[in-house]
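> Compute the structure for the input listed below.
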Amino acid sequence: MQTELAAADGHRLSAWCAGPEDATRALVVVQEIFGVNRHMRHVAEGFARQGFRVVCPALFDRAERGAELGYAPEDVQRGLKLRGAIDPADTLRDIEAAAAALPRGARRGIIGYCWGGTVAWHGATRSRAFQAAIGYYGGGIAAAREEVPNCPVQLHFGEADKGIPLSDVEAIRAARPEVEVFTYPGAQHGFACEERASYSPADAVLAEQRSLGFFERHLK
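So this is what the prediction gives:
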């Protein structure tokens, strides 16, 4: 279901919502650089079936309303351009607006993929809106690894990700030993996205099981 959110600076953005409105556990699901597209709605609905209330904010609305991309090379370039036009401080305002739209009293988590993986890290370190955070293949996390999380964090990376070298992953591990970090041999960037050529079903299932277990521990 589509809805509209209001950020602290007055910006209004759309969001995809799913799951029971009276849920005791709730998630902000953060998009890749392709907008709130079919894959992100699929992810949101999957968590909703697990009993979570989910809000997936359209972060691209700051640059272009309704942007919804595929996975072709030209989509990647367009997504990177849209992401580059948005101030990270504004993105933080938008995920906090999404958190505020979750059920009152629910334990709140955040999970993000690709760009959203980095945004989820910022949600953990730059906000106190969440009780748990998970990031999948967030390329900007290594650069922000000295930031201290305000909640438990779990991270997932593909060992064959050409954009995130294992040296970055090891740097995160060294800087943040309190963070759960999982790597997946042979997995590439986007391994959990069923619409990408890099999709790895076995790794996606294992990462999802770990994610659900993490939320089960920290959002109860």
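> CA atoms for contacts and neighbours, from now on please.
OK.
> Which strands or helices does the longest helix along the chain pack on?
Secondary structure assigned by DSSP state H gives helix 201-218 as the longest helix of the chain. Using 3 or more CA pairs under 8 Å, 6 or more residues apart in numbering; DSSP states H and E, the elements in contact with helix 201-218 are strand 132-136, strand 153-158.
> and the angle for that helix with strand 153-158?
Calculated by axes from the mean of the first three to the mean of the last three CA atoms, to 10 degrees, helix 201-218 forms an angle of 180 degrees with strand 153-158.
> before we move on, back to that, find the one among the helices and strands packed on helix 201-218 with the highest mean neighbour count.
Most buried of the helices and strands packed on helix 201-218, by mean neighbour count (mean count of other CA atoms under 10 Å): strand 132-136, with a mean of 29.
> tell me what it is packed against?
By 3+ CA pairs under 8 Å, 6+ apart, strand 132-136 packs against strand 107-113, helix 115-125, strand 153-158, helix 201-218.
> Distance from the chain centre to the longest one, please.
Think helix 201-218. Centroid separation for helix 201-218 versus its chain: 14 Å, with CA atoms, centre = their mean, to the nearest Å.
> Let me know the angle separating it from strand 132-136.
With the same axes, to 10 degrees defining the directions, helix 201-218 sits at 170 degrees from strand 132-136.
> I would like the residues contacting helix 201-218, please.
Applying CA atoms under 8 Å, 6 or more residues apart in numbering, the contact partners of helix 201-218 are 109, 131-132, 134, 152, 154, 156, 184, 187, 191-194.
> what do you get for the third one?
Residues outside strand 153-158 that contact it (CA under 8 Å, 6+ apart) are 121, 124, 132-138, 169, 179-189, 191, 207, 211, 214.
> Would you do the same for the sequence below? I want to compare the two.
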Amino acid sequence: MIELTAGDGHKFSAYRADPPDAPKGAIVVLQEGLGVNPHIRAVTNAFAAQGYLAIAPSLLDSVKPGVELGYDEASLSEGANLIRQVDNANVLGEIQTTIDAAKSAGKVALVGYGWGGYLAYAAGNRVNGLACAIGYYGGGIVSNYGEKRKIPTLLHFGENDPIIPLEEMSQFRAHRPDVSVFSYPGAASGFNCDACGSYQADAAQAALERTQAWIFQYVEGQPPIALKNSGAYAQAKVDKKKKKKEAADDLGPQMD
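As a prediction, the model looks like this:
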């Protein structure tokens, strides 16, 4: 564990895992509401083994330092109670501090699970220095469409999640076409966690492969050129035309 200092001066701990060789980038792992427990450390270690500097901040330290909870009913209840006591501004500050601590390794991705999945989505538009954000089964996302995403965002949901109805996921997709949303048949919340009874290996593997591809694209490489008249290609053509027009004046970029 390492100790980090947020912008307002308060300190919190974080679990850091270094890659075996020079890092290809960095990943900030956001915990479930159960602390940086063995599962979150295992996830962080796995990202490091793939060549990334990986850091998981302890986002409950301000309420209960060093908390590590399991997945039984009593632990889940305690975790939910701790989350209710957390100051949201503090959490965003701690996420920003962790990103700043990781960015020396290259571009930074934010990956969150459960409560952390919600935080990854929320923080993606409110912190600086991110290449992309990825959230797993974050409650509260699909019922609040929010503003257009400022960075590439990928979300994973289980279609049997009792807290996140499939109908709401469909409505979210319609309202937020700028977000890549995948749902997994037969899976519930926690399908990625092999310490949970809701673990589903097939869904976890499919989501991991998409997550890895997303990180490779936005952390390691450049976004691909899309087909003509669509996506990145079309934007490149528009940008080229804009540059020609802007060459005649010095008014700066057009305001939205």
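> Could you quantify their similarity as a TM-score?
The TM-score (TM-score structural alignment, normalised by the length of structure 1) is 0.96; 219 aligned residues with a CA RMSD of 1.3 Å.
> coming back round to it: superpose on structure 2 and give me the mean offset of the longest helix of structure 1.
Comparison of helix 201-218 of structure 1 with structure 2 after fitting gives an average deviation of 0.6 Å (mean CA distance after the TM-score superposition for structure 1).
> tell me which residues in that helix are buried?
203-204, 207, 211, 214-215, 218 (16 or more other CA atoms under 10 Å).
> Between those residues, which sits nearest residue 105 of structure 1?
When the buried residues of helix 201-218 of structure 1 are ranked by distance to residue 105 of structure 1 (CA to CA), residue 218 comes first, at 14.7 Å.
> center of structure 1 - which residue?
residue 112 (0.8 Å; CA atoms, centre = their mean).
> Who are the contact partners of the closest residue to it other than its chain neighbours?
Nearest residue to residue 112 of structure 1 in three dimensions, chain neighbours excluded: residue 30, at 4.3 Å (CA to CA, 6 or more residues apart in numbering). By CA under 8 Å, 6+ apart, the residues touching residue 30 of structure 1 are 56-57, 95, 110-113, 116-117, 119-120.
> and what of residue 12 of structure 1?
4-6.
> re earlier: possible to save the contacts of helix 201-218 of structure 1 as TSV with distance to residue 61 of structure 1?
Putting the contacts of helix 201-218 of structure 1 into TSV (distance: CA to CA, whole Å) gives the following:
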residue	distance to residue 61 of structure 1
109	22
131	26
132	25
134	23
152	29
154	27
156	27
184	33
187	31
191	26
192	24
193	22
194	24
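> Give me the distance from stretch 103-110 of structure 1 to the chain's centre.
Centroid separation between stretch 103-110 of structure 1 and its chain, computed with CA atoms, centre = their mean, is 16 Å.
> Could you check how far residue 130 of structure 1 is from residue 121 of structure 1?
According to CA to CA, to the nearest Å, residue 130 of structure 1 stands 11 Å off from residue 121 of structure 1.
> quick revisit: from the contacts of residue 12 of structure 1, which is closest to residue 75 of structure 1?
residue 4 (24.9 Å).
> I'd guess the closest one is in a strand, am I close?
Yes: assigned with DSSP: H, G, I helix; E, B strand; the rest coil, residue 4 of structure 1 falls within a strand.
> wait, isn't it in contact with residue 11?
No: between residue 4 of structure 1 and residue 11 there is no contact, the gap being 10.3 Å when judged by CA atoms under 8 Å.
> Spell out the secondary structure type for residue 105 of structure 1.
Relying on three-state DSSP, one would call residue 105 of structure 1 coil.
> dump the residue contacts of the nearest residue to it once chain neighbours are set aside.
With sequence-adjacent residues excluded and distances taken as CA to CA, 6+ apart, residue 105 of structure 1 is closest to residue 24, at 7.1 Å. Residue 24 of structure 1 sits next to 52, 103, 105-107 when contact means CA under 8 Å, 6+ apart.
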